[in-house]
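Participant: Provided below for reference: sequence and predicted model.
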Amino acid sequence: MFNIIPQAADAIYSWSNLLIVLGAMLALVGTVGAVWSGGVREKFADERITANEAETAKAKAETAQALLEQERLKSVMSWRRVTPTQAKKLATALSDKSIEPWLAWVGDDPEATMFRGDLEAALSAAGIKTKYFSGYARAVGLSVKGGTSEERQTLLQAFHAAGLPLYESDQVGLMKGQLEITVGTRPPPDFHGKDL
């Protein structure tokens, strides 16, 4: 069949068997290496996934904190207004009171002017007659002064029941001791009325 001598056929046979055994060993080593390195790769992939999940959670927490801060800043920067609910509460608390306060404000401050208008409407709805004065050049917050102690307490209780930040001032108003609500410039967030 082939023109080779028996010794050559034996040598080819021996080498072929050796290569088969060597190939099987290489296949075994390759399989073991692939299985082992696959496990190692999975471990690193799991660590990366865990790290990414932790970073995602941190980013979500930071985003939530930033949104809260944004809402806080909006509330600090927004103009004061009297809501319909606050106006109703004010009207309920003052409905049977007979007081006639001055409603004074910083006339050059558009926010204070708008807020004073809201307060005027709410007080009118409560049946309270007010007098006007916009001669203040500088005032902060929403304060009551003058009048009797009972009148001031009536206003303080009504405003607080409505959620409006009225405070009692010991300064002398421009209305010569008459009951006066002063609408000043919007105060800073940490203002407590007694800071002046």
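Facilitator: Ah, there it is.
Participant: CA atoms for contacts and neighbours, from now on please.
Facilitator: Will do.
Participant: in this protein, which spans are helices?
Facilitator: Applying DSSP state H to the chain gives helices spanning 6-77, 84-94, 110-125, 149-161.
Participant: buried residues in the third one?
Facilitator: Think helix 110-125. Buried residues in helix 110-125, counted by 16 or more other Cα atoms under 10 Å: 111-120, 122-123, 125.
Participant: how much space between the one residue sitting closest to the centre of the chain and P188?
Facilitator: In the chain, the centroid-proximal residue (Cα atoms, centre = their mean) is L68; its distance is 1.4 Å. To P188, L68 is 18 Å away according to Cα to Cα, to the nearest Å.
Participant: next one: E55
Facilitator: For E55, the distance to P188 (Cα to Cα) stands at 36 Å.
Participant: structure two is appended below for comparative analysis:
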Amino acid sequence: MASSEQKIKKKSMFNVSLATANFSFDASNLSLLVGAIFVCLGTFGVFKFGAIKEKFADERISFNESETAKANENAEIVRKSNLVLQSDLERERAARLKLENKVAPRHLRAEQAKVIVEAIKPFQGQRILVTSIMGDAEAETYAVEFIGMFREAGWNPGASNQPDLALFTPSPVGVLLSISNEDAATPPPGANPLFDVFKSLGILTAGTTNPKVAKGSISLIVGTKPNGD
């Protein structure tokens, strides 16, 4: 039974005419050929258009890098320009402050007066004569501020709240402290502390002895304003 069924199946496999077999064989070969052509075309397209895409991608990356470099370059130019501008502004500001400082009148700042008062207050009763140049309003106003400060410290600048006015040849410049020649070896108690605090605050121009100063007293002369002060 089994062998007869196999014979029937074998006969049905070859139950095709020669013409049909030839046609089917040629059609199959043609299909393989067409398929091979499409495979070749696909392979060619993948490589060719992949290379083109890669080229465009490289160009885009290069362009972006170029634009980034230009942006960085422009940013650096702007930064350097800002630095130059800032430097110019700083120079202009310094010049303006120097000019303002040169023409502005001198004043005892509150913090300066406080430091001086604390330094000389232990020597209350110390006699001091404050003098300024006659005809120099700026120096006279500055001298008045010293008189008020000395009174606050308990020193004795005299009965008047105005400085003595005098003519000098040549005119003294800045602030000068003097003591009597007789006191050179042993200065009045408040002389050295006043000298030291004036010097530390940049107020003092010079400290000298003067035969015209009364023994035991201190002389403060407010001269013309120094250039640049």
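Facilitator: That came in fine, so what should we check first? On a predicted model such as this, the values are computed, not experimentally measured, just so you know.
Participant: and of the helices of the first structure, who's closest to K131 of the first structure?
Facilitator: Checking the helices of the first structure against K131 of the first structure by Cα to Cα gives helix 110-125 as the closest, at 9.4 Å.
Participant: read off where that closest one ends up in the second structure.
Facilitator: Alignment note (TM-score structural alignment): helix 110-125 of the first structure is matched to residues 137-152 of the second structure.
Participant: that stretch: average distance to aligned residues in the first structure?
Facilitator: Its matched residues in the first structure lie on average 0.7 Å from stretch 137-152 of the second structure after superposition (mean Cα distance after the TM-score superposition for the first structure).
Participant: how about stretch 71-87 of the second structure?
Facilitator: In the superposition against the first structure, stretch 71-87 of the second structure averages 2.7 Å from its aligned positions (mean Cα distance after the TM-score superposition for the first structure).
Participant: what is the nearest of the buried residues of helix 110-125 of the first structure to A87 of the first structure?
Facilitator: Nearest to A87 of the first structure out of the buried residues of helix 110-125 of the first structure is A122 (Cα to Cα; 4.9 Å).
Participant: what is the neighbour count of the residue nearest to that closest one when sequence neighbours are not counted?
Facilitator: Counting by Cα to Cα, 6 or more residues apart in numbering, the nearest residue to A122 of the first structure once its immediate chain neighbours are dropped is A87, at 4.9 Å. Per other Cα atoms under 10 Å, the neighbour tally for A87 of the first structure reads 23.
Participant: ditto for S143 of the first structure
Facilitator: Using other Cα under 10 Å, S143 of the first structure has 23 neighbouring residues.
Participant: pretty sure I128 of the first structure sits against D96.
Facilitator: No. Taking contacts as Cα atoms under 8 Å, I128 of the first structure lies outside contact range of D96: 9.3 Å.
Participant: more crowded one of these two?
Facilitator: The neighbour count for I128 of the first structure versus D96, taken as other Cα under 10 Å, is higher for I128 (19 against 11).
Participant: the more buried one and T85 of the first structure, how far apart?
Facilitator: From I128 of the first structure over to T85 of the first structure the distance is 17 Å, taken as Cα to Cα.
Participant: before we move on, what about Y132 of the first structure?
Facilitator: Separation of Y132 of the first structure from T85 of the first structure (Cα to Cα): 24 Å.
Participant: so which of the two has more stuff around it?
Facilitator: Counted by other Cα under 10 Å, Y132 of the first structure and T85 do not tie: Y132 has more neighbours, with 14 against 11.
Participant: which ones are touching the more buried one?
Facilitator: By Cα atoms under 8 Å, 6 or more residues apart in numbering, the contact list for Y132 of the first structure reads 102-104.
Participant: again, only this time at 10 Å
Facilitator: Applying Cα atoms under 10 Å, 6 or more residues apart in numbering to Y132 of the first structure gives the contacts 101-105, 116, 120, 180-181.
Participant: make TSV out of these and add distance to K145 of the first structure.
Facilitator: Shown next, in TSV, are the contacts of Y132 of the first structure (distance: Cα to Cα, whole Å):
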residue	distance to K145 of the first structure
P101	10
W102	10
L103	11
A104	11
W105	13
R116	16
E120	17
E180	5
I181	7
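Participant: quick one: which of those has the most company?
Facilitator: Counting neighbours by other Cα under 10 Å, W105 leads the contacts of Y132 of the first structure with 29 neighbours.
Participant: show me the contacts for that residue.
Facilitator: W105 of the first structure neighbours (Cα under 10 Å, 6+ apart): 112-117, 132-142, 181-185.
Participant: counterpart of E73 of the second structure in the first structure?
Facilitator: Per TM-score structural alignment, the equivalent position to E73 of the second structure in the first structure is E47.
Participant: how close does E55 of the first structure sit to E62 of the first structure?
Facilitator: From E55 of the first structure to E62 of the first structure the distance is 10 Å (Cα to Cα).
Participant: now do G38 of the first structure
Facilitator: Between G38 of the first structure and E62 of the first structure the distance is 36 Å, computed by Cα to Cα.
Participant: kindly report the same for A24 of the first structure.
Facilitator: Taking Cα to Cα as the measure, A24 of the first structure falls 56 Å from E62 of the first structure.
Participant: okay, and which of the contacts of W105 of the first structure map to strands?
Facilitator: In strands, defined here by DSSP state E, the members of the contacts of W105 of the first structure are 132-136, 142, 181-183.
Participant: weed out the non-buried ones from those.
Facilitator: Buried by 16+ other Cα under 10 Å: 134, 136, 142, 181-183, out of those.
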